[in-house]
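>>> Fold the following, please.
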Amino acid sequence: MDNIAGSKPTLTWAVHISVAILVVLWMMPTVGLLISSFRTADQISTSGWWKALFPQEQSILVRTASSDDQTQDGDLWVIEGNLFAQEGLEQGEISRWGVSSRDIAAYAAGETADLEEVGRLMVAQSGDYRFENEAPFETARGERIYITAVTPPEFTWDNYRTVLFSSNARGGMGKAFFNTMTVTIPATVIPILIAAFAAYALAWMDFPGRALLIAFIVALLVVPLQLALIPLLKLHLQIGIGKGYLGVWLAHTGFGLPLAIYLLRNYMVGLPKDIIENARVDGATDFQIFTKIILPLSFPALASFAIFQFLWTWNDLLVAMVFLIDSTGETTVMTRQIVELLGTRGGNWEILATAAFVSIAVPLVVFFAMQKYLVRGLLAGSVK
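Just a heads-up that it's a prediction; the model follows:
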């Protein structure tokens, strides 16, 4: 009965559920990175991104106002204020507080602590405090207070402003973004142009040694990138190219051509032969056939390789470090700038999360805009 027309077997629903679970699990790191990019360093260090949408209880070190803000109330000297407003924090509710790091929850909200010669301190649930003493205060920096407060969800654009518009060592991603675009766009377009001509020749033009040339191109797919970097850099220096954008464009073109020619050639071989023969009978040249027929029909394969090449060059660090001069910072790409954001101690996690999401935003847009051509291009030549 399971094979009756119009009915779906039970296994189909299990497959759909499994795929949905895998998609959710695959998307979780990206979602976490996005949420973390809007959080502060304290929030990232005290709670996970999955708790960002809910009120959080956290311990915060704050200080009262200094002795410069004290006023006289009868026989008492008083310092008053609100801890949240004074520290520029989001308004929350204080449950416990203390004045010693050994016991940060010594007092409940609303209780008054007798600090002997220092004075008496009361902290309310709303964050309002009253610090009073019979003698004038001499605390230039204010009294330390550890508060345990429930704070509402808080998100900030400060991380993005620092990453995109700062010119110091912590930021500078705006400049690195344009440097990466300068590397990626030509390094994607140039190999596609060259590979399209080569693939057409290998697919539809007869000449001696064509089979050996195809085998050689396939063999180049397994050449390790790392083995060719230093010899290629020495060649660039000898012929006067040196380090710069031209060198990195040529390097990405050389490393990307074997895959490009392989994909495009397999796709072009699968195109209907009758169309090309009819065009030749009508007097079309090879160049006209290539530009008027082959290129429009090969768009899925071209888009498929463009996705691979764009993602590879955008996320590349090794080739950029070898072929670009980044000591001045004028040609630093985003992957190198993200490494710089970590610093020598591996800090600035809120800035790192923001920079990483800025870095993956463009590849995500490119992938989703062209993903419908990806499978068609990858399966080129697999079915006759």
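
>>> When you work out contacts or count neighbours from here on, use the C-alpha atoms and nothing else.
Noted.

>>> What is the subsequent helix or strand relative to the lengthiest helix in the chain?
Taking DSSP state H as the criterion, the chain has its longest helix at helix 173-204. Using DSSP states H and E, the next helix or strand after helix 173-204 towards the C-terminus is helix 210-220.

>>> Run through the neighbouring helices and strands of that next one.
Of the remaining helices and strands, those touching helix 210-220 by 3 or more C-alpha pairs under 8 Å, 6 or more residues apart in numbering; DSSP states H and E are helix 245-269.

>>> What lies in contact with the helix it packs on?
Residues from elsewhere that reach helix 245-269, judged by C-alpha atoms under 8 Å, 6 or more residues apart in numbering: 182-183, 186-188, 190-192, 194-196, 198-200, 202-204, 217-218, 220-221, 225, 232, 236, 241, 294, 298, 301-302, 305, 309, 313, 319-320, 323-324, 377-378, 380-381.

>>> burial count for the spatially closest residue to residue 295 that is not a sequence neighbour?
Spatially, and ignoring its direct neighbours in sequence, residue 295 is nearest to residue 196 (7.9 Å; C-alpha to C-alpha, 6 or more residues apart in numbering). Neighbourhood size, residue 196 [other C-alpha atoms under 10 Å]: 24.

>>> this one next, for a side-by-side:
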Amino acid sequence: MSNIVGKKSGLVWAVHISVFVLVALWLMPTIGLFVSSFRTADQIATSGWWNSLFAQEQNLILRTAAPSTQREEGGVFVIDGNIFSQNGSSVTAAISAWGTSSRAISDFQPGDTAPLGDGAEVTLQENGDYRIESPTEITGSRGERLFITAEVPPEFTLQNYDTVLLSGSSTDSMARAFFNTLTVTIPATIIPIVIAAFAAYALAWMQFPGRALLIAAVVALLVVPLQLALIPLLRLHLEIGIGKGYLGVWLAHTGFGLPLAIYLLRNYMVGLPRDIIECAKVDGATDFQIFTRIILPLSFPALASFAIFQFLWTWNDLLVAKVFLIDATGETTVMTNQIVELLGTRGGNWEILATAAFVSIALPLLVFLFMQRYLVRGLLAGSVKGG
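I've put the predicted structure just below:
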């Protein structure tokens, strides 16, 4: 009775639950990075992204208006305003305690009046409104510093993306690095596919001496670490005049990606129906015509599958870019290296780092989501042969 038609076994439900858990674990860091990219530095420092929709208690250090804004009322010098708007915040928080010293940040309650010295006093309300009164003219170039404990409502901002994408600063902007990465990734994905497609067809359907040895060599190259070839290849580039630049990194990615590309495409092509190719040859078609008009259209899933692998690898690459591309001026800096630079120059600005990291993974995510069906079909290449 356990195999009744229409009744799912417990194993099927276990598989579904396992897939759901794996997807959730994969999505959770991405969602967290996305949410953090819209949060302010204070919110990231005081609470996790999962609390972003709830008000959080924060300790803030804010300044009143500068003494240059004071006015005289009945022989008393007055400075007033709102402590939150004074510091560039559009959110009004509910103050629960405040103080005038870092040693006593909660000595006073909203509505209390605290002495500032020289007869001056400050009164702070729950909504952030303050009033400073002094019998003498207030001097100095900066406002008074107040330590505030407040219940801050959720706040999201686009300022992080403005800084990362539109800033003219070479240390913060990811815009140039984004286009540099595209300049590296697109050719480094297309060139290996073109070369590997021709080679895979030859190894799958053309008879010539040494074909088996070439197939064995391709398989052997799959297990060779690319780190072994980095320095010798760079020396070769320098000797022949390529140097460090886009051409060098394109050739490097092409060489490192060809073994997997040839292996994947050859396995797929060899599984295509032999009858189609033999009929084409009987009709007088050349190998080039068979390749362009029959093999390539039928091999699109495998081509797309490798394109995803190669695109993701070159987009997320740092090692090859460091060796073959990075220059002293930063004109050809890619996104992975730019994030490393941000870690060094803006290590405390987690909101900038979170935004830069999400910008760097946004395009690979879109590529993967829109082409994942081809990835699955390509991974199954050669598992089922045509009749």
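
>>> The longest helix of structure 1 corresponds to what range in structure 2?
Using TM-score structural alignment, helix 173-204 of structure 1 lines up with residues 174-205 of structure 2.

>>> buried stuff in the matching stretch?
Within stretch 174-205 of structure 2, the residues that count as buried by 16 or more other C-alpha atoms under 10 Å are 174-178, 180-182, 184-189, 191-193, 196-204.

>>> picking that back up, run the chain-centre distance for the longest helix of structure 1.
22 Å (C-alpha atoms, centre = their mean, to the nearest Å).

>>> Then stretch 323-333 of structure 2?
Mean-position distance between stretch 323-333 of structure 2 and its chain equals 20 Å (C-alpha atoms, centre = their mean).

>>> now stretch 124-144 of structure 1
Its chain's C-alpha centre and that of stretch 124-144 of structure 1 lie 45 Å apart, by C-alpha atoms, centre = their mean.

>>> And the contacts of it?
For stretch 124-144 of structure 1, contacts defined as C-alpha under 8 Å, 6+ apart pick out 61-68, 70, 75-84, 91-95, 99, 109-111, 118-123.

>>> Pull out the buried members of the residues you listed.
For those, buried by 16+ other C-alpha under 10 Å: 61-65, 67, 70, 77-84, 91-95, 99, 109-110, 118-123.

>>> Could you tell me which of those belong to strands?
Using DSSP state E, the subset of these located in strands is 61-63, 77-82, 93-95, 120-123.

>>> Which single one of the residues you listed is nearest to residue 356 of structure 1?
Residue 356 of structure 1 has its nearest neighbour among these in residue 61, at 29.6 Å by C-alpha to C-alpha.

>>> Quick check: closest non-adjacent residue to that closest one.
Excluding the flanking residues, the one nearest residue 61 of structure 1 by C-alpha to C-alpha, 6+ apart is residue 146, at 4.7 Å.

>>> quick one: the helices in the stretch 1-150 of structure 1?
Here the stretch 1-150 of structure 1 has its helices, by DSSP state H, counting those that start in this stretch, at 10-36, 41-46, 83-87.

>>> any chance of those in a markdown table, plus distance to residue 351 of structure 1?
Shown next, in a markdown table, are the helices of the stretch 1-150 of structure 1 (distance: least, C-alpha to C-alpha, whole Å):
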| stretch | distance to residue 351 of structure 1 |
| --- | --- |
| helix 10-36 | 9 |
| helix 41-46 | 8 |
| helix 83-87 | 21 |
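
>>> Between those helices, which one is closest to residue 157 of structure 1.
Taking these one by one with C-alpha to C-alpha, helix 10-36 is closest: 11.4 Å.

>>> distance from the closest one to structure 2 after superposition?
By mean C-alpha distance after the TM-score superposition for structure 1, the fitted helix 10-36 of structure 1 averages 1.9 Å away from its aligned residues in structure 2.

>>> Show me which residues of that helix are buried.
Using 16+ other C-alpha under 10 Å as the test for burial, helix 10-36 of structure 1 gives 33, 34, 35, 36.

>>> What of stretch 145-154 of structure 1?
Across stretch 145-154 of structure 1, burial judged by 16+ other C-alpha under 10 Å covers 145, 146, 147, 148, 149, 150, 151, 152, 154.
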